[in-house]
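Asker: Based on what follows, work out the 3D shape:
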Amino acid sequence: MKSGTFDSPRPGAGAISWQLAQTFWVGGLWLLQFVMLPAITQRTGLAPLLVEDIASSLRPLMVGLAAACAALQAMVLVRSQGVTSLWKDLRGQILVAVSALAALYLLADGLLPGYWTLFSYMAIAVLGLMLVIQPIPGTGRDV
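Answerer: Take a look at the predicted model:
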């Protein structure tokens, strides 16, 4: 008698890369904004301006990581579904939007710091959550 555990196909390298990249950038964005920065504020008692200075130095790094991971995910999607998936598939559209917002964030960070950068950061984070609920390309569960 065969076990149901061993009958399921193993995920390929693309699916594993997709999940790992997604964990890094989506989890990292949310962890920084909603766990690390509030914890620094409450636990250390630093002045709000010091916490904002820490945030302003860490957010561009997280956005850069998000852009790099989104590029990796776009390559996995293109390899699995073809180049047209970047425009026709919701996952591709989300990844293109994340890349555009990351580029605008990094451009605006030097020119227009303030609300625009925070908006871009949060929009990237929300798009990441939208991407999390999408099926992983290359697993046979694509719609």
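Asker: okay, CA-based contacts and neighbour counts for the rest of this
Answerer: OK.
Asker: if I read this right, residue 77 contacts residue 90, doesn't it?
Answerer: No. With the criterion set as C-alpha atoms under 8 Å, residue 77 and residue 90 do not qualify as a contacting pair; they are 10.9 Å apart.
Asker: Following up with a second sequence; could you model it the same way so I can compare the two?
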Amino acid sequence: MGAGSISWLLAQTFWVGGLWLLHFVVLPGLEKMGLAPMLVDEAGAALRPLLVGFAGFCGVLQLAVLLQETGWRRLLADLRGQLLLTVLLGSLVFFAVREFLPQQQLLLMFSYLVLAFCGLLLILQPLPRGGRGRQRLG
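Answerer: This next block holds a predicted model:
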């Protein structure tokens, strides 16, 4: 496994795992512990933007690794490229809605879940092998 594949796996593990862990484990766990619903909502409101920003950053990193393998021409034909571009778009939508339409909580949650499910679909795709699509110099 090359450095590209390793960085792909590491980034994917952190951002996809983080999104799923927060929404389906941490916040329900806080509710089950008996914390006030308003406190759980505040924790979610504080942590979700951090994880979405991290997902966007990791999506850019994964997109760079994928570009090394496929090049620009085949990026949109590859399902991994489509999913990563959807992740970047979902991150941008999340922050745009948060900035300009903060009362639209349903749209914020939809953007967050789009990221989570795109990450889940991305996990099912094969790893980039690094350098297969292009010849390396030297």
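Asker: picking up where we left off before, out of residue 77 and residue 90 of the first structure, which sits in the more crowded spot?
Answerer: With other C-alpha atoms under 10 Å as the criterion, residue 77 of the first structure and residue 90 differ in neighbour count, and residue 77 comes out ahead with 25 against 14.
Asker: need the helices for the first structure, in chain order.
Answerer: Listed in chain order, the helices of the first structure (DSSP state H) span residues 4-7, 13-31, 37-39, 48-81, 85-88, 90-111, 115-132.
Asker: Which part of the second structure matches the third one?
Answerer: Per TM-score structural alignment, the counterpart of helix 37-39 of the first structure in the second structure is residues 27-29.
Asker: which part of the first structure lines up with stretch 76-91 of the second structure?
Answerer: When stretch 76-91 of the second structure is aligned against the first structure using TM-score structural alignment, it corresponds to residues 87-102.
Asker: So what's the gap between that stretch and the chain middle?
Answerer: Averaged C-alpha coordinates place stretch 87-102 of the first structure at 11 Å from its chain's average position (C-alpha atoms, centre = their mean, to the nearest Å).
Asker: residues of that stretch that come out buried?
Answerer: Within stretch 87-102 of the first structure, the residues that count as buried by 16 or more other C-alpha atoms under 10 Å are 91-99, 101-102.
Asker: need those in CSV with distance to residue 59 of the first structure, can you?
Answerer: Converted to CSV, these look like this (distance: C-alpha to C-alpha, whole Å):
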residue, distance to residue 59 of the first structure
91, 24
92, 24
93, 23
94, 20
95, 19
96, 20
97, 18
98, 15
99, 15
101, 13
102, 11
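Asker: now, which of those sits nearest residue 110 of the first structure?
Answerer: Taking C-alpha to C-alpha as the measure, residue 110 of the first structure lies nearest residue 102 of these, at 13.1 Å.
Asker: so who does that closest one touch?
Answerer: Residues near residue 102 of the first structure by C-alpha atoms under 8 Å, 6 or more residues apart in numbering: 63-64, 66-67, 120-121, 124.
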